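Asker: below: sequence and its predicted model.
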Amino acid sequence: MTFKEIKSSFRSNLSPFFDEQEIDSFFYLVLEKFHQLKRVDLALQPSLKVSESGLEQWNAVLEQLKTQQPIQYILGETYFCDLVFKVNEHTLIPRPETEELVYWILEELKQKNQNYAIVDIGTGTGCIPITLKKNLPESTVFGLDISEEALSVARENATTNEVEVKFMQKNILETSDLQHQFDVIVSNPPYVRNLEKAEIKTNVLAFEPHLALFVSDDEPLIFYRKIAELARKNLKQNGLLFFEINQYLGKETVELLQNLGFATIELRKDIYGNDRMIRASVD
């Protein structure tokens, strides 16, 4: 069977679940992962064939995609800020919106050779602290998470990307002090309310860890309040707090930070036009 025929099979089998553009993106991700071939290679050699054993791999991926399992979990990895990160069922899949948050932090920390102290709370794959350490090699970077399974993945990702990040298991809601003073505290905590589950796609709802996604409708800002309170204690003078936020709760999150005494607060939209990121400073 040719790769062109496999692509056609992907489209016909997956069209009930995904649009054509997304199906094609799956196809090319698998093509590169399994065969180290890119779109241009196939365009130049349209009659390329796959071996029998290779076809079995493709069919296995197709069956998993038909259950709407995320392609990143199927392949076991994803890209974030041009780095490769291992992912599994214990970690959220890093999103483009979180890349925007990381780039914003890097914009703020312009003196690349300075030794900043940075902590990421709810680190998951470690994509935020690892990317920051990669771009700010002189900095001391920490990553905290409640899940030891997620931290195991994060440690592996740090090794793969050749950086040193200090990962620690911690339940942030039961933490009274971070034990260090930081230049930057960043978090992309759980923020999806249960009432919003109807908006969540099956591939997220059925496969990604709910512990890292959902908060109760009664206390949707519980993590933001706790982390902001810790930031008041553990940020250095002129330190910065960065959050990724629920797009529906931008105003409420800003008000929370104002009430806790933060000074300059900036709310930014993501590439999709949704309220998604906040920066606040301690004077």
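Answerer: That came through fine. In this text the structure is predicted, and so the values were computed from the model without any measurement.

Asker: only C-alpha atoms from now on, for both contacts and neighbour counts.
Answerer: Will do.

Asker: what sits against the spatially closest residue to residue 128 that is not a sequence neighbour?
Answerer: Leaving aside its sequence neighbours, residue 128 sits nearest to residue 102 (C-alpha to C-alpha, 6 or more residues apart in numbering; 6.5 Å). Residue 102 is in contact with 128, 131-132, counting by C-alpha atoms under 8 Å, 6 or more residues apart in numbering.

Asker: how many neighbours does residue 235 have?
Answerer: Applying other C-alpha atoms under 10 Å, we find 24 other residues in the vicinity of residue 235.

Asker: my guess is it contacts residue 183, does it?
Answerer: Yes. The pair residue 235 / residue 183 is scored as a contact, 6.0 Å apart, by C-alpha atoms under 8 Å.

Asker: re the thing from before, of the contacts of residue 102, which belong to helices?
Answerer: Among those, the ones falling in helices (DSSP state H) are 128, 131-132.

Asker: so which of the contacts of residue 102 wins on neighbours?
Answerer: Most surrounded of the contacts of residue 102: other C-alpha under 10 Å gives residue 128, at 27 neighbours.

Asker: quick one, helices of this protein?
Answerer: With DSSP H, the ranges of helices along the chain come out as 3-14, 20-35, 39-44, 52-66, 71-75, 96-108, 127-135, 148-160, 202-205, 222-234, 250-259.

Asker: between whichever strand in the chain runs longest and helix 96-108, how big is the angle?
Answerer: Using DSSP state E to define each element, the chain has its longest strand at strand 235-244. Strand 235-244 and helix 96-108 are oriented at 150 degrees to each other (axes from the mean of the first three to the mean of the last three C-alpha atoms, to 10 degrees).

Asker: who are the packing partners of strand 235-244?
Answerer: With contacts defined as 3 or more C-alpha pairs under 8 Å, 6 or more residues apart in numbering; DSSP states H and E, the packing partners of strand 235-244 are helix 96-108, strand 182-187, strand 275-281.

Asker: mind listing what's buried in it?
Answerer: Going by neighbour count (16 or more other C-alpha atoms under 10 Å), the buried part of strand 235-244 is 235-236, 239-244.

Asker: and the comparison structure, right after this:
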Amino acid sequence: MSFRNAALALLLSSSAAVAQDTDVATKYITFNDVDADATQVARKMYGRFYRMVEAERVWLEEPTESYDQMVVRLGDNRKCDPNCGVVALYYIEPDAMWLEVWRGLGDAVGIGDVGMDGIRSIHADDGRVWKWFSTSYSPQVLGDVYESRVAKEDEKRAAYGVLNARSAPPEGVEPPEFLAFDVDLKSGDETVITARSLYYCGNGPCPLIVLDGDNKAIANFRTYAEDFALEPDRDEEGYRLIELSIDDGIGVYSVGSGERVKTIGLMPVLEAGREKPL
């Protein structure tokens, strides 16, 4: 689905699950090659909010006649003190409207691969990747990512104990596909187990179970992707926070309490210049 349908996001809300995969920035916009015409257009929208407005034209979608796209750096001064922000804009010609499809802090931005919907990903200055899904940019997990291995039998038994705590699956149900990840959450010997199957996942999120060094379950979550990431920040019990894909973006969870402590939501699509974005 193209940006031409993104104007619907001004009227409709949409939540979607996205899977994280490898995505490399193919171009970095550092605003060393500012486009004068694009900057003039951007200043009309953002000049009342910021002293510095600089724009470069980019192709977030494959080149299409008459549909303009740009990224704009915004700041109170050219030194970006205390900081600058970047917004990505797309022009909807039938509606004569500039849409602000992404915004983030920083003085540069990366443009990545073309996704399934034909829209390029955006790499924020903090390293987080945002991918277009349906009608908005969706955040991907950011932090230490671990390689999977085949789960051991004792790890599977521990995971089954969590999965079947309430009731055993009906006879004939295929066992889930278990993957194990050796992680350092607190003591360095923890394991994350993911389970994928139609029975346990259905059309929703799949189980993700955290085991300690003795293969005792210490947390149980659900996520839409096998990918997860560990943040450097820790919860009150000393466990590193874990990022998971959820309905409305990325959920940051405490392993100690099992509670969600933060949400990194889907990027709202707004009419550009209506309000100060950052």
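Answerer: Received the coordinates, thanks. From a predicted model like this one, the values you see are computed outputs, not experimental measurements.

Asker: TM-score, when you put one on top of the other?
Answerer: Once the chains are laid over each other, their TM-score by TM-score structural alignment, normalised by the length of structure 2 reads 0.28; 133 aligned residues with a C-alpha RMSD of 6.3 Å.

Asker: tell me which of the contacts of residue 102 of structure 1 is nearest to residue 79 of structure 1?
Answerer: residue 131 (11.2 Å; C-alpha to C-alpha).

Asker: could you measure from that closest one over to residue 233 of structure 1?
Answerer: From residue 131 of structure 1 over to residue 233 of structure 1 the distance is 25 Å, taken as C-alpha to C-alpha, to the nearest Å.

Asker: am I right that residue 57 of structure 2 is in contact with residue 73?
Answerer: No. Using C-alpha under 8 Å, residue 57 of structure 2 makes no contact with residue 73, being 11.7 Å away.

Asker: the more surrounded of these two?
Answerer: Between residue 57 of structure 2 and residue 73, counted using other C-alpha under 10 Å, the more crowded position is residue 73 (30 against 20).

Asker: so that one: helix, strand or coil?
Answerer: The local conformation at residue 73 of structure 2, judged by DSSP: H, G, I helix; E, B strand; the rest coil, is strand.

Asker: so it touches residue 53, yeah?
Answerer: Yes. With contact defined as C-alpha under 8 Å, residue 73 of structure 2 counts as touching residue 53 (5.8 Å).

Asker: pull the most distant pair out of the buried residues of strand 235-244 of structure 1.
Answerer: Of all pairs drawn from the buried residues of strand 235-244 of structure 1, the greatest distance, 20.8 Å, lies between 236 and 244 (C-alpha to C-alpha).

Asker: can I get the helices and strands packed on strand 235-244 of structure 1 in CSV with distance to residue 150 of structure 1?
Answerer: Putting these into CSV (distance: least, C-alpha to C-alpha, whole Å) gives the following:
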stretch, distance to residue 150 of structure 1
helix 96-108, 17
strand 182-187, 15
strand 275-281, 23
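
Asker: please identify which of the ones you listed is closest to residue 143 of structure 1.
Answerer: Once these are compared by C-alpha to C-alpha, strand 182-187 is nearest, at 9.6 Å.

Asker: next, the angle from that closest one to helix 96-108.
Answerer: Relative orientation of strand 182-187 of structure 1 and helix 96-108, computed by the same axes, to 10 degrees: 170 degrees.

Asker: for strand 182-187 of structure 1, which residues meet the burial criterion?
Answerer: 182-187.

Asker: just the closest of the residues you listed to residue 20 of structure 1, please.
Answerer: Looking across the buried residues of strand 182-187 of structure 1 and measuring by C-alpha to C-alpha, the closest to residue 20 of structure 1 is residue 187, at 34.0 Å.

Asker: ok, the closest one touching residue 242?
Answerer: Yes. Here residue 187 of structure 1 reaches residue 242: they are 6.5 Å apart, a contact under C-alpha under 8 Å.

Asker: residue 39 of structure 1 versus residue 4 of structure 1, what's the distance?
Answerer: 11 Å.

Asker: which strand or helix spans the closest residue to residue 38 of structure 2 other than its chain neighbours?
Answerer: Of all residues not flanking residue 38 of structure 2 in the chain, residue 55 sits nearest, at 5.6 Å (C-alpha to C-alpha, 6+ apart). Using DSSP states H and E, residue 55 of structure 2 maps to strand 52-57.

Asker: ok, residue 155 of structure 2 next?
Answerer: Here residue 155 of structure 2, judged by DSSP H and E, is contained in helix 153-163.

Asker: touching, residue 130 of structure 2 and residue 121? I think so.
Answerer: Yes. Assessed by C-alpha under 8 Å, residue 130 of structure 2 is found in contact with residue 121 at 5.6 Å.

Asker: is it true that residue 43 of structure 2 touches residue 37?
Answerer: No. Residue 43 of structure 2 lies out of contact with residue 37 (C-alpha under 8 Å); the separation is 10.0 Å.

Asker: more neighbours: which of the two?
Answerer: Legend: neighbour count by other C-alpha under 10 Å for residue 43 of structure 2 and residue 37, higher for residue 43 (20 against 11).

Asker: tell me if that one really is in a helix.
Answerer: Yes. The assignment for residue 43 of structure 2 by three-state DSSP puts it in a helix.

Asker: what's the burial count for residue 41 of structure 1?
Answerer: Using other C-alpha under 10 Å, residue 41 of structure 1 is surrounded by 11 other residues.
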